[in-house]
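Novice: starting from these lines, generate the structure:
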Amino acid sequence: NHLGYGVQLAEAKNMELAVPNGFTWAKHDLNLRKGMNFISNADNLLSDLRKHNTEHVLLKLVVWSEKGVPDAPRSPDEIKNFADNAGEVAGHIRSRYGDLYKTISYEIWNEPNLNYEWEGNPNPAEFVNLIRATAAAIREADPQAVIVSGAPSPGGDFDDLKFLEGMYQNGFAGLVDAVGSHPYGGPFPPDHPTGIDAQGNGYPYFRKPEAQRAIMERYGDTATQIWATEFSWLAGLPECNFGEHTPWQVTIQQQADYLVEAYDYAHRNWPWMGPMFVVYDFAISGRYDRCHPAAGYSLLRPDPNSPDVITPAAAALFAMEKHPGW
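Specialist: Predicted coordinates:
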C-alpha cells in the first residue's frame, strides 16, 4: 500500500469538505488518561467521522493531564495502564466499527523527542518500552490494526534523527507497521535536499523522511513504511510572531504550490511512504489564536470578508490528481 491522502483534524465535522475531494483519511487525538471515558469519546468521534464518509482513521493515542498538558507514561505502572487502555479501546473499535472503516490505525504518542511531550527528559529507550507494550496490547485486541510509532518533532530538544537511531539501538525494529514522521517543509520547497539555507541556518525540510529511511535500512527495517502523520507549510500571516517558527513562513501561494508538489514528490520518489496527513482545520476550531502556529499551518481558515474557509492551498490539494494506494 502506497500513498494515502489524509488530514489532521481538530473537528470531525470538517471531513465534509475533505472526503468528496479525495482526502479520505482522518487523524484525530484520543486521550487515554486514567479515569477518562475514552470509550465513549472514541464512539462519538468515529460515529461523527462516518457521517461524512471517512474511510480510514488514524487515532493518535496520548495522555493529557487535567491541566491539558502531556503526561508521558514512563514508569512500568504508567506504561501498563496506557497499554491496557489502548488495548481496550482497540478491541471496542474493531468490534463496533470494523465493518465501517477500510483502515483502523493507531499512532502511539506524539513528538517524544520534545521536553514538553516527555516530562523534560526525552529518552528513546523509554519510548521503545511504551511502544513495545502498547503495540502488543493493540495487536492482541485487534490483529488487523495498523500501528504507527509517534513521530519525532523535526525541531526537537533531542535531535529527531539521533532519537530514531536511539530507538533502533533499543530494539525498535519490527515493533510497528509504520514509523511516524513530521516532514514539515520549513522555508524550503519540497524538493530541497537539506534543512540548511544559504546562510547556514538549519530548519525543518520536507525530505527529512529520506534520512529517516536510511536509518531504518541500516537496521534492516525495510518492510516497515513511513507515515507522514503531520505536515504542512506555515503561510500567509507576516504580521504574526510564531516564535521559532517565524523564519519558516512562506506565502499563501507558496503553501499551495509546495503542498501539491510534496504529494507529487512522495508519489514519484517514496515507494515506502504511506498516508500523508496535512494540518487541516485548527484555524477554524476556535481553540487557537490566529497567530498560533497550528492556525498558521492550517488549510481551512476564517476569512473576515467571506464565509469561505478554503485557502488556496486547500483548493489546490482538493483539485490535484491523486494516486491512492489504500
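
Novice: from now on I want contacts and neighbour counts done on CA atoms only, so please keep to that.
Specialist: Noted.

Novice: from F172, how far out is I131?
Specialist: Distance, I131 to F172, by C-alpha to C-alpha, to the nearest Å: 8 Å.

Novice: surely L259 is in contact with A315?
Specialist: No. Between L259 and A315 there is no contact under C-alpha atoms under 8 Å: 11.0 Å.

Novice: could you check which of the two is surrounded by more residues?
Specialist: A count of neighbours by other C-alpha atoms under 10 Å puts L259 above the other of L259 and A315, at 23 against 14.

Novice: contacts only, for W118.
Specialist: P70, D71, A72, P112 (C-alpha atoms under 8 Å, 6 or more residues apart in numbering).

Novice: next, the structure of the following sequence, for comparison with the previous one:
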Amino acid sequence: MRNVIGLALTSLLLLALVGATGLLWMCRAQIVRTIDAAHPLASPQANAIPWGVNVELDQYDDEGLARALDQIAAAGFHWVRQPFPWAEIEPRSGEFDWQTADRIVAACAVRDLSLIAVLDTAPAWARPTGTSNAHTPPREVADFGDFARAFAARYGDRVDYYQIWDEPNLSDHWGDAYVDPVAYARLLREGALQIRSADSSAVILTAGLAPTVENGPLNLNEADYLRGLLAARADDFFDVVAIKPYGFSQPADASPAGEALNFGRAAWVRQALVDAGRADLPVWAVEFGWNALPADWSGQPSIWGRVSEEEQAAYTVAAVERAQRDWPWMGAMCVSTFQPDA
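Specialist: Just a heads-up that it's a prediction; the model follows:
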C-alpha cells in the first residue's frame, strides 16, 4: 500500500528558471502524501521523498560549493540533480578527470543529499567525425557504456540514481539529427547494463523527456517518444520515467492534454505507460517550475511563459500537493533551478 508520509518543510526553497531573475524564494508549506488505495504502486520509487532541486555545482569553488549545498539542505531538499558530462570527464579515450565529480559527490554525501547523476554528452573522440554538438550520441554505444560503468564503479557507494542522457526527444540533444527512440533505447540498454554490473543497487532513470507538442521528425512529444521506447522493449532497462512538466503560463491544476504545455501534462504522458500495460512504472518530474520575470521586464518574451513571483511560489506548492493527492505514480519532483546569484 502507498505509504502515508507527512513532509513538513519549514523553509521551502523556490527558485526561478535559468535566464529569469534567479530570485531566491522562501515559502512555508506542509505537504502530506495521501493514500490512493485504488491505484497503489509497489515501486519504492513511486513513494520517494518528493523534494528535489536542479543544480550546476561544477561552477563553484570549495567554499561556494559548501555554501550552496548548505542552503539546499537547510531548505529541506532531499534530491539534487546534477549533470556529469562525459565529454568533460573523459576528454580522451581512457583518460578520466574525476576531480570536479569527486568534489561534488563527496560534498553531497556528507550532507546526506541524494544525487540524481545525469550522464550525457559525448566527447569529440567518441562522436561521429565532424560533429561539434556535444549532445550527439556516440558512434559506439559501448564507449558510453564503458564511461557509465567507470562512473558507477567509482561512486556507486554514494550514488544510486543514474539518468541516462537528457532530452533525446529534441534534435539539439540528439546531434541535430532526427530524433530516434530506438537508437536511444540502444544507448539506454548499454548504459543500464554497465551501471548495474558495477552498482547492484542502481536505479536507472530514462533521459528527461522535454515538453514539446511537436510530432517529429526533429522534435517529438514525450508520450510518442515514450511509446517508441516501450515498443523497442526498453522497459527492462529503466526503473523510472523522467519527464519535465513545466507549468509555462498555466496554473498547477491545469488539465492534462497533449496539445497544451502545462504541469498537468504529466498525467497525459503517463497514460502512455498505462496503454502499454506498464502502469507499474513510476514517473519522476526531474525538472518542473514556473518562470517569473521582473514586473518591469522589457526583454524578449520567454519561451517558458511568464507568471508573477507570487504565482510562481503558489503554483509550485500546489503542484506538489496535486501530485501527492492525485498521482500515486509520481515520485521525486525537482524544481528548476538553483541559481541564487543569477
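
Novice: TM-score for these two?
Specialist: Scored by TM-score structural alignment, normalised by the length of the first structure, the superposition of the two chains gives a TM-score of 0.76; 269 aligned residues with a C-alpha RMSD of 2.2 Å.

Novice: so what sits against both of L259 and A315 of the first structure?
Specialist: Applying C-alpha under 8 Å, 6+ apart, one finds that no residue jointly contacts L259 of the first structure and A315.

Novice: corresponding residue for V57 of the first structure in the second structure?
Specialist: With TM-score structural alignment as the matching criterion, the partner of V57 of the first structure in the second structure is L115.

Novice: then S153 of the first structure?
Specialist: Using TM-score structural alignment as the criterion, S153 of the first structure maps onto A210 of the second structure.

Novice: do the same with A256 of the first structure
Specialist: In the second structure, A256 of the first structure lands on A313 (TM-score structural alignment).

Novice: give me the number of residues near its match?
Specialist: With other C-alpha under 10 Å as criterion, A313 of the second structure counts 23.

Novice: list the buried ones in the host helix or strand of it?
Specialist: Element membership for A313 of the second structure (DSSP states H and E) is helix 309-326. Neighbour-count burial for helix 309-326 of the second structure flags 309, 311-324, 326 (criterion: 16 or more other C-alpha atoms under 10 Å).

Novice: same check, this time on stretch 136-147 of the first structure
Specialist: For stretch 136-147 of the first structure, burial by neighbour count (16+ other C-alpha under 10 Å) applies to A136, A137, I138, R139, A141, D142, A145, V146, I147.

Novice: who's in contact with that stretch?
Specialist: With contacts defined as C-alpha under 8 Å, 6+ apart, stretch 136-147 of the first structure is touched by 83-84, 86-88, 90-91, 94, 103-108, 135, 176-178.

Novice: now swap in stretch 287-305 of the second structure and tell me
Specialist: 16-17, 20-21, 53-54, 243-249, 263, 306-309, 312, 315-316, 333-336.

Novice: tell me who's in contact with the residue lying closest to I195 of the second structure once chain neighbours are set aside.
Specialist: Closest residue in space to I195 of the second structure, ignoring its immediate chain neighbours: R149 at 4.8 Å, by C-alpha to C-alpha, 6 or more residues apart in numbering. Taking C-alpha under 8 Å, 6+ apart, we find R149 of the second structure in contact with G191, Q194, I195, S197, A198.

Novice: over to N129 of the first structure?
Specialist: I79.

Novice: for T10 of the second structure, helix, strand, or coil?
Specialist: Taking DSSP: H, G, I helix; E, B strand; the rest coil as the rule, one finds T10 of the second structure in the strand state.

Novice: now check it against the first structure: what is it aligned to?
Specialist: Counting by TM-score structural alignment, T10 of the second structure has no partner.

Novice: pretty sure G150 of the first structure sits against P112.
Specialist: Yes. Counting by C-alpha under 8 Å, P112 is a contact partner of G150 of the first structure at 7.0 Å.

Novice: okay, the spatially most central residue of the first structure and M167 of the first structure: tell me how far apart.
Specialist: The residue lying closest to the centre of the first structure (C-alpha atoms, centre = their mean) is T229, at 2.5 Å. Per C-alpha to C-alpha, T229 of the first structure is found 18 Å from M167 of the first structure.

Novice: next one: N113 of the first structure
Specialist: When N113 of the first structure is compared with M167 of the first structure (using C-alpha to C-alpha), they lie 11 Å apart.

Novice: the more surrounded of the two?
Specialist: N113 (29 against 19).

Novice: residue in the second structure paired with that one?
Specialist: Using TM-score structural alignment, the equivalent of N113 of the first structure in the second structure is N169.

Novice: looking at it, that match is touching A207, isn't it?
Specialist: No. N169 of the second structure is not in contact with A207 according to C-alpha under 8 Å; the separation is 9.0 Å.
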